[in-house]
Every structure is written in C-alpha cells, then in structure tokens.
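Kindly return the folded structure for what I paste below:
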Amino acid sequence: MRIIREKLAASLCVLLLCGAPLAASAKVSEAEAEKLGKELTPLGAEPQGSKDGTIPEWKGAAIFNDEQKHYTFAKLQQLRSADPDRLNMTRTAQGEAVDKPLFTITAQNYTQYAEHLSAGHQEMFRRYPDYKMIVYPSVRGHFAPEEINEAVKYNATHAELDGTDDISGARLATPFPIPKNGAEVMWNNRLKFRGVSAVRRYNNQAIVDADGSFQISKLIEDVRVEYGNLKDKSRENNVIVYYLQRTLSPARVAGQITLVHEIFGKGTSGRNAWIYNPGLARVNRAPEVGFDNPSLGSDGLQFNDQIDMFNGSLSRYDWKLIGKREIYIPYNAYTMSDPRYKYKDIIRKGHINQDLARYELHRVWVVEANLRPGHAHQFKRRTFYLDEDSWALTLVDCYDNRDKLWKLQEGHVITLPFLPGSTTVPEVIYDLQSGRYFVTAMVNEDSVNNFELSFDREYFLPKNLRSLGERR
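Coordinates of the predicted model:
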C-alpha cells in the first residue's frame, strides 16, 4: 500500500486546516496503537456505552441489515419513489425500536439539560420560544471497510503533524486516531474516510430571512476524491479532492461554474480555484477562496471556511483540545432528507422545522480555536464538536470579535452503510444576531446523490470549464 507524504491545508469542497505553531506531534507507541479494534474502536472511539446507559455501546456494521449494506444507486432511486421509509436506516435497524422519541427539550425546560447542550443550542432556546429538540435513543452505526481500519492503525504509529500544516506518513484515512492536540482532531475530520471515490451531489441551498421568506439556489457538484480513494491509489499529485460546482439557479447566476483543487503543501493557500462566468464566457482564477471571505450564493451568511462545516488553513488560530463531552447532536437525520418533505416544509421563521430533526446523546471531541494575535478573521473564537465514532464535525459555536456568540453551525449526521461512510445533510448556519440563516446540502426535491460515477482527473482541468459552460 502506498504511503503518502502529506502537507495538507485543505479538504472536500474546501480548504483544510492548520493552526498555531507546534512542535512535530509524536507518533503513538505500538502498544498504544494496539488498543485500536480492542479497547478502542478501529477509528479510535470508546466502544463502551456511558455509565448510565444513555449512550449505548458501539455496534458499527451490526446495526444494519444486509439489504442496507448493498443498496445500489438504482435501488436508492427506486426506494426514493416507491418506499422512502426504507431509506431511514433507524426505522429498519436491527435491535430496539429507535424511531420513537425519548423526550423533548423546549425553551421552558432546556436549563435542565444545559450540561449536554452547546452554547449555540442554549442560545437558540433563549431566542426562539418555539424552538425544541426531540431526543431519540442513540444509535452508533458508523463503520469503515477493513482496509481503512488497517490504514488507521498504521497511521497511528506513522503519521506526524509538523506544526499544523505538514502531515507525513499518513495514508487513506484518519491520520490521528489517538489524538494529542486540537489540530490533530481537526485533521481527523478533514481526512476522514468518506466512503466514495467520486460522487455527483444535487445541492439545494436556502437563504432564509428573519421573516421566514427564502430563496433557493440549485447546484450540481461533481467530486473526485484523491486522499482515501480505494479504487485509485496512484495519487501522483498533491490534490486531496477535485470539486466542480455548476449553478442552475437563480437565473442571475445560472451557468456559473466553480472549480476547486484542494491541495496540500506547506506555504500553499490550501486550494486553487477558478470561476467560469457565462456572461463573459471567460475563466478567471479565483484569488480569495478561504477564511472569512463570503462563499458564493450565501449572501454573506456562510464564510468559505465554513463550507463542509470547516475547511481551510488553521494558521490564523491557536487550537486547544478541551477533551470529550456528552452532547445532544443532530444524528441519524434521515427524515431531514425524506423526499416527502419539500423545502417549504423544512424552512421556518428563525430556524428549520424541528419536528423533522433528530437529536441523540453522543460523546464528542471538543476543540477550541482562538484567533492568534496579528491575524484577522471575523470569528475571534470557535468551539468545534466532533462525533467520536465518525470524526464528523456536527456543531460549531462561532464568536465575533467582541467575543459575543454570533453563529451556530449544525451538521445533521447520517450513516450510509452501502458506502460505507457518514456525512452531514443538511448543514445549517444560524446567524444568532440577525435572525437569518443559511441551509445547504438539501436533496429532498432532487435525485439521490450518485456514488457510482467515476471522473477522470482531466475532467477537473481549468481549460475544460468553458466547454462545460457552453454545453448547458
């Protein structure tokens, strides 16, 4: 298996992360790595449940039945039309009935649960009297193929992080399953195994104003994964992910194409990007594609480094590993993508329709990022919450330069056993000061994402953008 020399600053659909100056992180010992798959899950989580039983033991692949593990794109399309209940993995999981809620947290009782709520969620209860979180039994179903498990164990004793930009000795998957600092935890999120070598995603986004009115943008996103690609391990370049986004609506930006090469290498920006403008029929290099530059089509509600929950260089922040907490997070959120619910059913004034959201108690890694002296960003401080089983980033509390809570990010986690892999759909960014919010990665009114495609690297060359634009 090919060992990859990494110097990362970016990942899927965006940049990767680095942070405050650190000495090279030490590899763990062989004895410590032997805990993986025994005292720890193969990806580094605690397999045992919580003492009070509210968090169950990890079951991984055993949660799902054989049919769920072998869904094809054609089968997913069929179920989407004929039997969408079978796409909700919690409703057909083996074991206990996990589709029945345990209790509901409301604006009237949330203080009773404060120890298990992020600061952002507590603010949502204070701000919106109708806000609620319906809590369900926790289901721990994330798992990875055996080849990935082997790569993670290898990484534990070989991967090193020099400062926060340079990773060496890692291959295919999670580089630091037994992390020692906050930057390593964030790298685990950016380089987690995604279960695909390529995907075409139908991404619908909504800009929601304070009065509840909203505008939908429709995108098609083509992705070729380089790091963690089990089908093609050649990796003869420094690209982590190729990403091509075509805008279908609204009309004023329809036809625009954005191309991104997520790259690694010390001293790089973490990504190279180009934009095709249909009005000018011209391809231009995009100079500002990271940090707190507003992402295209978000009306300023999303910064570039909030795409995919977080991406980009870590160099502007100091990263502190706080440890683990038991937190209510959006999890097993299959109902949020149920085709029977339209976008008008999801979007509400102030927040999404919380009747459709599912929250579970999980152990999460907590990482705090503080803006370094002499560096600029509209977020002075951020707190990140990452699911211990999947390394999925599921909550972020974002503070402005007055150190006031400004934004809350939610990533609604689902596990797809037929890949296998976990992802966050949809993702929501709440502006807690203006009352507006932004929703991305909604797929309810489109085709299911196609995970069976393949793309040549040549498809993602800047010279192809004009011809792609002229074909629409």
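
rest of the way, CA atoms for contacts and neighbours
Will do.

For Gly37, grab the count of nearby residues.
Applying other C-alpha atoms under 10 Å, we find 16 other residues in the vicinity of Gly37.

From Ser295, how far out is it?
Using C-alpha to C-alpha, to the nearest Å, one gets 40 Å for the distance from Gly37 to Ser295.

which residues in the stretch 251-400 of the chain form helices?
Ranges of helices in the stretch 251-400 of the chain, per DSSP state H, counting those that start in this stretch, are 343-346.

Spell out the residue ranges of the strands in it.
Assigned by DSSP state E, counting those that start in this stretch, the strands in the stretch 251-400 of the chain fall at 257-263, 271-277, 282-285, 317-330, 359-371, 381-387, 393-399.

One more, so I can put them side by side:
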Amino acid sequence: MNQRLVATAACVAMLGLPWASFAGVSADEAAHLKTDLTPLGAEKAGNKDGSIPAWTGGHTTPIAGDKPGGRRGDPFKDEKPVYSITAKNADQYADKLTDGTKALLKKYPDTYRVDVYKTHRTAAAPQWVYDNTFKNATRARLDGETISGAHGGIPFPVPKSGAEVMWNHVLRWRGSSWQFHIDSYQLTADGKAVLTTDGVGDQQMPYYLPDSGPDKFGGEFWLVKLTSSGPPIRAGEAIVGRENLDFTKSQAWVYLTGQRRVRKLPNPCCDTPTPAAAGVMSFDEIEVFTGRLDRFDWKLVGKKEMVVPYNGNRLLQPKTDAEVLGAHHLNPDFVRWELHRVWVVEATLRDGKRHQAPKSRYYCDEDTWTCLLADRWDANGQLWKTVWAQTFVAPDLPGVVVGSFGFNDLLSGTAFVGNLYNAKAAHYPIVPTYSDSTFTPDAMAAAGAR
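Just a heads-up that it's a prediction; the model follows:
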C-alpha cells in the first residue's frame, strides 16, 4: 500500500506544475482509512524490525501528574534512552538524521546530543475528527494552492502532492480552542539567553468547531491573540492574527504601547519577521511552517524512517526555563527523540517570487501530519537554518500537539526557542469556544494598556 501511494505521489510531484488541480481520492482509496491506514492516513502497521510499532489507537488515557487546566505529566517518565547519537557516532545513523541535526552535532560536539527512546505511536483525535477526515478524503480539492471542500479533519489523508502534505500540517488536529502561557528566548552566538516574550495567548480553529462545516466557517481556519507582559520594553504589546484558506485574505494587527494604537501589518507572511517573536523568527517558521504555499513549488519526495523529536512531555517537567535552555540549544537531557515514519517534502522558490530561503526541506510525521523538522538553505546554497518543533501528548484532547518550537541559525550561531511552558502554571489548557470578537483589532485596542 505505502509503496503504491509514494510512487503515485512522486510521479505527480515530479510534474512540477504549480497550477495543477487535484480532486479527492476515489472511494476505494478512501476505504483504506478503515483498514490498513489509521483514521488520519498513516500506515497502521509497524515496520519490519518492530522498531516502529503498529498504531493501536493512540494515547487517550489520563497521564499521572496531569492537572486539568494546569501542568502536564510525562507518560514515559521512567523510560531511558535506547541509544544516544553524538558527533562521534553520527555517521552510523546518518540515514536517519536530517542535514540540520547532523550539522548541530558537528557544530556543538561537546553539548548537542540526540537521545533516542522507544517509539510510541500516541497520535489520536476525537471520533468526529476521524469521521470528517474520511469525508475529506473524497470531497477535498486543491486548485493550485487553494483548498476547498474540507472541514473538521485532515484534508488529504491519502496525499498526492507535496502541497497536500503541507496543507495537512497547516490544518492538523490540535484542538478547537485553547490557551497558552509562554516564555520565548533568543540565544545569542556567545551563549546568552535573552527573553523576547513573556505572554499569554488564545487560539481557536474555526475549521475544527463542530457546529461548522466546509461551506459555513468562512475560510478563516486559525485565530490567535498574544499579549505580552514582558520583557518590560514589550509589556502591553499584543498581536492578533486571522489565517485564511485564501492566503490573500489572511490578516494580522499589532498593538504598540508607545503609540497606544493598533496597526495592521501589511505582510503577515512568509519571511517577514513576526512581532510575536520580537522579530527574531519569520512568520513562516512558526511551528516549523505557517506560511503561504504560493511562494514555492512543492515536491513530495516520499516517506522515510527518521529520528525526530516526539512525545516531548519530558521537556515540560522542569519548573524553570533555565533548566531546559542550553547555551546554544535545548538541554538534551530533556529532549526526547524517537524513530517515526515521516513524509519528506521539498520546497523550491517559484520563478518570480522572493524569499530569504529559496530552498527548504520538511519532515512531517505520518501519524499527526505535524512537520517536526525542517532545513532551510540561503541564496548561496548554504545550509542556513534548521527549524524544529517539540510535541507532547495531550490525552484530554486527545492528541499530540506542538509545544515549544524554534530554530538554529547554523551560520551566525544564534538560535530561537519559542513557547516554553516550564515556568508557567498551565500547559496548553483546553478552553470553551471563544467569541469571534476576541480575535479582532477592536478588542485588542480596548484591552491595550502600557
């Protein structure tokens, strides 16, 4: 089954037609979601040697230490690494590592380490998400980069192109409405951690609101508001974003305390620096990729077994940021890696478009569709950045969702670590549906204060 799907996808991707139109798969292909594929489209079976187990429903039972609306525990707290990858033995595992991971091992041989644990296929979602994913398989359509006919589930569980895989990441299951309390840091080249944001955020996905539908939710699939309380120079700042399936209709506004006014951002997209990260990270590096697909041609390389960060509840356990921050990267003692199958997608800048990174490669988990790692090359062809996301198990959704994310600049030696929850009393609390007005510039202006 997998070989056939990958071969078909690779042939389609090699056509290189940015204007190609793809309808949903046939009913016979969709039927595999009820047999040899998981309800979200991954291979249900494990791999040949058993290092990747079969999917048996994911992790949906409460975790010891979880407090509803509070801190989260670690379901695998007693496990030890099966093996560790360092600069000394990296060549032994080269085919399972991204270029960026290998570059970090080489750049920081004394501090960077990849601890690989037993693989657990924890991905899960509510039954109604599975049901909608099954419907999306035959009704979702992609015309160029514009998606239609999808709602409430993975849009393309049997993907035919790289663009479809990236849409699956963008529209992956991560809850309907939730809140986050975070700290974010820039790591300087000389090893100092500089706080860029201490904030509280609200997020909502109208795409996953159960009382909506493919023709009712209006196209705005992701709403976010972030208000900063620190560092002092940024206290009171806020940003609101409304992401639309039609990229040209996506909007964002910022509240600037010094001016005491709201300004609409002219280009909340792509390689534009995002105020949410104090300008350190670009918009399309948020959670590895949050951007416009029309800047690139997307090639589906295929599926591959790779060592990736996964089930990272371990990272949530320390109660201070200092414990998990190293001089140039996260402290390896708190980062869990596992062997998983991922879809590999390459992005190449389209003729007539501009971007600081004209080539990127993404590694997207088959179970959750989350792009966990990415590498980006600059205009000179140099490996420039490696981008990463840490996921954790949230059985109250249920699901596996992104917590912290960031990047390492392999040329300058700087890095960014966003969305650390360690010093906070709440880890991604699930909340009732927000009013749409929560995510408006007027509401942000009304709440603004220095």
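
Any idea what the TM-score is?
Overlay of the two chains. TM-score (TM-score structural alignment, normalised by the length of structure 2): 0.91; 431 aligned residues with a C-alpha RMSD of 2.0 Å.

can you tell which of the strands of the stretch 251-400 of structure 1 is closest to Pro417 of structure 1?
Distance to Pro417 of structure 1, taken as C-alpha to C-alpha, is lowest for strand 381-387 among those, at 17.0 Å.

Please work out which residues of structure 2 line up with that closest one.
Per TM-score structural alignment, the counterpart of strand 381-387 of structure 1 in structure 2 is residues 359-365.

quick one: the matching stretch to structure 1 mean distance?
Once fitted to structure 1, stretch 359-365 of structure 2 is off its aligned match by 0.4 Å on average (mean C-alpha distance after the TM-score superposition for structure 1).

What lies in contact with that stretch?
165, 169, 340-349, 370-378 (C-alpha atoms under 8 Å, 6 or more residues apart in numbering).

Could you report the neighbour count for the equivalent of Glu160 of structure 1 over in structure 2?
Taking TM-score structural alignment, Glu160 of structure 1 has Arg141 as its aligned residue in structure 2. Applying the criterion other C-alpha under 10 Å, we find 22 residues in the vicinity of Arg141 of structure 2.

What residue, apart from its backbone neighbours, is nearest Arg141 of structure 2 spatially?
Take Arg141 of structure 2 and drop its neighbours on the chain: the residue closest to it by C-alpha to C-alpha, 6 or more residues apart in numbering is Ala23, 4.5 Å away.

Surely that neighbour is in contact with Ala137?
No - because the distance of 9.2 Å does not satisfy C-alpha atoms under 8 Å, Ala23 of structure 2 is recorded as not touching Ala137.

Neighbour count for those two, which is higher?
Comparing Ala23 of structure 2 with Ala137 by neighbour count (other C-alpha under 10 Å), the higher total belongs to Ala137, at 29 against 17.

which is the next helix or strand following the strand or helix carrying the more buried one?
Here Ala137 of structure 2 is covered by helix 127-139, with elements defined by DSSP states H and E. For helix 127-139 of structure 2, the succeeding helix or strand toward the C-terminus, using DSSP H and E, is strand 141-143.

how close does the equivalent of the residue nearest to Arg141 of structure 2 over in structure 1 sit to Asn155 of structure 1?
For Ala23 of structure 2, the aligned position in structure 1 is Ala26, judged by TM-score structural alignment. Spatial separation of Ala26 of structure 1 from Asn155 of structure 1 under the definition C-alpha to C-alpha is 12 Å.

got it, and Phe214 of structure 1?
45 Å.

out of these two, which sits in the more crowded spot?
Neighbours around Phe214 of structure 1 and Asn155, counted as other C-alpha under 10 Å, are more numerous at Asn155. The numbers are 26 against 19.

Test my guess that that one contacts Pro175.
Yes - counting by C-alpha under 8 Å, Asn155 of structure 1 does reach Pro175; the two are 5.2 Å apart.

which neighbours do those two share?
With contacts defined as C-alpha under 8 Å, 6+ apart, no residue is shared by Asn155 of structure 1 and Pro175.

Is it correct that Ser228 of structure 2 is in contact with Val254?
No - here Ser228 of structure 2 does not reach Val254: they are 11.2 Å apart, not a contact under C-alpha under 8 Å.

and for these two, which residues touch both?
237-238.

Mean per-residue distance, the helix holding Ala137 of structure 2 versus structure 1.
Here helix 127-139 of structure 2 is compared with structure 1 after superposition; its mean distance to the aligned residues, by mean C-alpha distance after the TM-score superposition for structure 1, is 0.9 Å.

Outside of that helix itself, list whatever touches it.
Looking at helix 127-139 of structure 2 with C-alpha under 8 Å, 6+ apart, the contacting residues turn out to be 23-27, 30, 33, 39-40, 149-158, 173.

Tell me the gap between that helix and the middle of its chain.
Mean C-alpha position of helix 127-139 of structure 2 versus that of the full chain (C-alpha atoms, centre = their mean, to the nearest Å) differs by 21 Å.

Next: stretch 356-364 of structure 1.
Using C-alpha atoms, centre = their mean, the mean C-alpha position of stretch 356-364 of structure 1 is found 15 Å from that of the whole chain.

repeat for stretch 391-407 of structure 1
Here the centre of stretch 391-407 of structure 1 is set off from its chain's centre by 15 Å, with C-alpha atoms, centre = their mean.

do the same with stretch 81-93 of structure 2
Relative to where its chain is centred, stretch 81-93 of structure 2 has its mean C-alpha point 25 Å off (C-alpha atoms, centre = their mean).

Then stretch 347-362 of structure 1?
Stretch 347-362 of structure 1 sits 17 Å away from the centroid of its parent chain (C-alpha atoms, centre = their mean).
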